[in-house]
Structures are given as C-alpha cells and as structure tokens.
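**Student:** Kindly return the folded structure for what I paste below:
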Amino acid sequence: MYQPEHFKVGEADAVRAFIRAHPLGMLITGGGGGLSANPLPMLLDTTPDGDVLRTHMARANEQWRDIGDGASVMVLFQGAEHYISPGWYATKIETGQVVPTWNYLVAEVHGVAKVMDDPAWIRRQVADLTASQERARPVPWAPDDAPAKFIDAQLRAIVGISIEVTAMAGKFKLSQNRPERDRRSVIAHLQDGDHKAADMAALIRSQKSGD
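**Tutor:** Take a look at the predicted model:
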C-alpha cells in the first residue's frame, strides 16, 4: 500500500484497534481461477507469538479451496470515507491551485492462511465472533439460544480460516497534508452535512495538521 508519511499509521496497536473497530475484512486470495475477494467478519487475536486473524466462510464458497494449508493472502479493512471538494479549501481563493481528493481510513494485512475444517474450532470461532458483536446488547444472543440440531447443521455448512499475520499497515488520510486554514474550512463544510460527513469532520479534527 502506498503510504505517504503524512498518512501512515506508525503504531501497530493503532492498526489493531482500527481492525477491531471495523472487523469486516475483504479477504483476497489467488488460485487457479485467478484472484478472489470476499468480505468476511474477522476476529484479531494478539498473542506473544504474533497476531492471528480468524474467520469463516460458506463451504459452498470456492475461495477456501484456493487457501489450502499455507497460502499467502491479503485482507483489507476500511473505515470512514468521504469526498473532499477543492471548493472547500481556503487556498482555492488564494491561489486556485487545488484539486479534488478523497479522505479515508484503511488497514492492509498480509498473512499465511490455512483452512480449519475442525468442528470444535469452527464452533469456538462462531461463538467468539457472535459474542464480540452481541456483548453490548441488553440481552445478547448466543448460538445456544437456537436449537442444537439447527446450529449443528449451520456449522457443517461453513469452514474456518486462520491467518497468521506477517505484516500489517494502516493509512488514515484525513487532510493532514493541508494547511490548517484548509483543514478548518473542510471541517466546517463536512460538519453541516449528513452523519457520514459529520463523522469525517470529527476524524479530521482529531488529527494534527502538516503545518
């Protein structure tokens, strides 16, 4: 991933936090049929031995057959994004030397994947993933809430994927390269927009400028 210094996320813990906050990753693999990509919910485990992504996919999804035991894969995670108009920059009035751009937050993970077709591993993966998303609800749902035969059938219809992370990088493009007067103007225009624009305004406000 192209990473100008302004936008590079230098702290590994910041990248990990971003992945956990945006767990739907795009798994990209290469196989005999070419490249494949599928969005999958991921769990990131950090241990003394390194980071591991855990996920699962439908058994009917042929992508898992390209993974086997030791395939190199890439996973992309994306957060907030928004178009930035050159008309929002104070610099437009001063020089006119401005162009459109896009602000966004992304993380890229490389790793070695293997298929986990073990019922106990898959059951734990589904339980952990469900708990990670349900824990904030007043009455969290759990797989045990459904009939056991139904859950067993659902689990047989999926396969697990474990990815040993070999590299991860984050890129938060939030107008850090613009003068402070441009950043203030962009924030003002965004915060008057919809919730997506307002979220981006808050993210830009949280970053240090390049001045």
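
**Student:** drop to CA atoms for contacts and neighbour counts, all remaining ones
**Tutor:** OK.

**Student:** so who does the residue nearest the centre of the chain touch?
**Tutor:** Of all residues in the chain, the one closest to the mean position by Cα atoms, centre = their mean is Phe77, 2.1 Å from it. Shown in contact with Phe77 (Cα atoms under 8 Å, 6 or more residues apart in numbering): 19, 22-26, 106-108.

**Student:** Which helix or strand lies directly C-terminal to the helix ranked longest in the chain?
**Tutor:** Under DSSP state H, the helix in the chain containing the largest number of residues is helix 119-134. Sequence order places helix 148-156 as the next helix or strand after helix 119-134, per DSSP states H and E.

**Student:** I'd like the structure of this one too, to check against the first:
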Amino acid sequence: MYQPPHFIETDETVLRALIEAHPLGLLISASGGDVLANPVPFLVSVRDGVTTLRAHLSKANPQWSHIGDGASVLVVFQGSDSYVTPSWYQSKAEHGKVVPTWNYAMVQARGTATVHETPEWLRPQVSELTDRHEADRPAAWKVEDAPEAFVAAQLRGIVGIEIAVAQLTGKWKVSQNRPEADRRGVHAGLTGENNDDMAGLVGHYGGLQDT
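**Tutor:** Just a heads-up that it's a prediction; the model follows:
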C-alpha cells in the first residue's frame, strides 16, 4: 500500500478498533498465478501478543483450498470514506490550484493462514461471530436457537480460516496534508453533509481541537 508519511497510522489498538468497527474484510490470496478475493466477516483478537483474525468460508468456495495451511494472505478492511470537493478549501479562493480527492481510513493485515475443518473449532467461531453482531438486537438470535441437527449440517458445509497476523498497516488519509484553513473547510463541509465519522477523523487527525 502506498504510504505517504503523514497518512501512516501505527497504533495497533487503533488498527484493531477499525477492524472491529468494519469487520467485513476482503480476503486476498494468490497461488499458481491465480488471485482470488472474497469479502468475509472476521473476528479479531490478540493472543500471546499476536493479532489473530478468524473467519469461515463455504466449502463450495475454492479459496480455502487455494490458501492451504501456511499460505500468505492479505486482508483489507475499509473504514470511513468520503469524496472531498475542492470547493471546501479556502485555498481555492486564494489561488485555485486545487483538485478533488478522496478521504479514507484503511487497514491491511498480512499473515499466514491455517484452515480448520473440525466442529470443535468452527462452532465457537460461528457462535462468537453471531453473538457479537446480535448483541444489541432486542431479540438476539443464537446458534442454539436452531435445531442441533441443522447446525451440525451447516458446520459440515464450511471451513475455518485462522490468520496469524505478521503485519498490520494503517492508512488514515483524512486531509492532514492540507493547510489548517482547508482542513477546517473540509470538516465543515463533511459536517454539513452529516458525514460525522469522517468529520471526526479530520478534526482529530487534523489537530482541530475546537471542532
């Protein structure tokens, strides 16, 4: 990933927080000159100081056999993003030498993948993933709500993917490279469009303490 110095985010707590907030990652693998990519919801955790990603794929999806145990993979997590119009920049009125751009926050995780096919691994992963996304619902659904024979059959149709992350890379491109007046203009423009997530990032990373 192209990384100008002012956009680099290295705090792993921040990087993991983006993954937790935007867990649908794009799983990318390459083998024999072929490249596969699939969107997959992940769980992220830290075990013995190592960040671990866990997910599952349908057995009908060829990527799991494409990966194989010990294969290198890349997972891309996309956070908040927004088009930025030059009309928000004060420098547009000053000299007009401005162009549109796109702001975004992104994490890329690289590591080695292990494939799991046993129900002893798969059921806890599926249950934890379900519980996480059902937690705030008034009538939270649990895996145990489905008939046991049905659940067992579903587990036989999937495989688990566990990735020991060797490198987490973060890029927060949120107008830090613009003059303060332009950053304030971007913040105001995003706020006016009700894009509070990106406005908050511009304010925080742009040092706009009074926004």
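
**Student:** Quick check: TM-score for this pair?
**Tutor:** The TM-score (TM-score structural alignment, normalised by the length of the first structure) is 0.93; 208 aligned residues with a Cα RMSD of 1.5 Å.

**Student:** how far apart are the stretch of helix or strand the residue nearest to the centre of the first structure belongs to and its match in the second structure?
**Tutor:** Phe77 of the first structure belongs to strand 69-84 when elements are defined using DSSP H and E. Its match in the second structure and strand 69-84 of the first structure itself, once the structures are fitted together, sit a mean 0.5 Å apart by mean Cα distance after the TM-score superposition for the first structure.

**Student:** how much does the helix or strand following that strand stray from the second structure?
**Tutor:** Note on strand 69-84 of the first structure: by DSSP H and E, the next helix or strand toward the C-terminus is helix 90-94. Plainly put, helix 90-94 of the first structure ends up 0.6 Å away from its match in the second structure on average once the two are laid over each other (mean Cα distance after the TM-score superposition for the first structure).

**Student:** what packs against helix 90-94 of the first structure?
**Tutor:** Other helices and strands packing on helix 90-94 of the first structure, by 3 or more Cα pairs under 8 Å, 6 or more residues apart in numbering; DSSP states H and E, are helix 180-191.

**Student:** from the middle of its chain, how far away would the helix or strand just after the helix it packs on be?
**Tutor:** Of the helices and strands lying after helix 180-191 of the first structure in sequence (DSSP H and E), the nearest is helix 195-206. Using Cα atoms, centre = their mean, to the nearest Å, the mean C-alpha position of helix 195-206 of the first structure is found 18 Å from that of the whole chain.

**Student:** helices or strands next to helix 195-206 of the first structure in the packing?
**Tutor:** Other helices and strands packing on helix 195-206 of the first structure, by 3+ Cα pairs under 8 Å, 6+ apart, are strand 69-84, helix 180-191.

**Student:** ok, Tyr83 of the second structure touching Asn103?
**Tutor:** Yes - if you go by Cα atoms under 8 Å, Tyr83 of the second structure and Asn103 touch, sitting 6.3 Å apart.

**Student:** What residues of stretch 89-99 of the first structure count as buried?
**Tutor:** Neighbour-count burial for stretch 89-99 of the first structure, counted by 16 or more other Cα atoms under 10 Å, picks out 89-91.

**Student:** What of stretch 121-134 of the first structure?
**Tutor:** 122-123, 125-126, 129, 131.

**Student:** Average separation of that stretch from the aligned part of the second structure, please.
**Tutor:** Aligned to the second structure and superposed, stretch 121-134 of the first structure gives a mean residue distance of 0.8 Å (mean Cα distance after the TM-score superposition for the first structure).

**Student:** Could you give the residue range in the second structure aligned to that stretch?
**Tutor:** Alignment note (TM-score structural alignment): stretch 121-134 of the first structure is matched to residues 121-134 of the second structure.

**Student:** Next up, the contacts around the closest residue to Ala127 of the first structure other than its chain neighbours.
**Tutor:** In space, Ala127 of the first structure comes closest to Pro143 once its chain neighbours are excluded; the distance is 6.6 Å by Cα to Cα, 6 or more residues apart in numbering. With contacts defined as Cα under 8 Å, 6+ apart, the neighbours of Pro143 of the first structure are 127, 130, 151.

**Student:** of all those, which comes closest to Met200 of the first structure?
**Tutor:** The shortest gap between Met200 of the first structure and any of the contacts of Pro143 of the first structure belongs to Thr130, at 28.3 Å (Cα to Cα).

**Student:** what's the distance between the closest one and Arg183 of the first structure?
**Tutor:** In this view, Thr130 of the first structure and Arg183 of the first structure are 39 Å apart by Cα to Cα, to the nearest Å.

**Student:** And Pro48 of the first structure, by the same measure?
**Tutor:** 40 Å.

**Student:** Compare the two and say which is more crowded by neighbours.
**Tutor:** In this comparison of Pro48 of the first structure against Arg183, neighbours counted by other Cα atoms under 10 Å, the higher total goes to Arg183 at 24 against 5.

**Student:** from memory the more buried one sits against Leu190, does it?
**Tutor:** No - the pair formed by Arg183 of the first structure and Leu190 falls short of the contact definition of Cα under 8 Å, at 10.5 Å.
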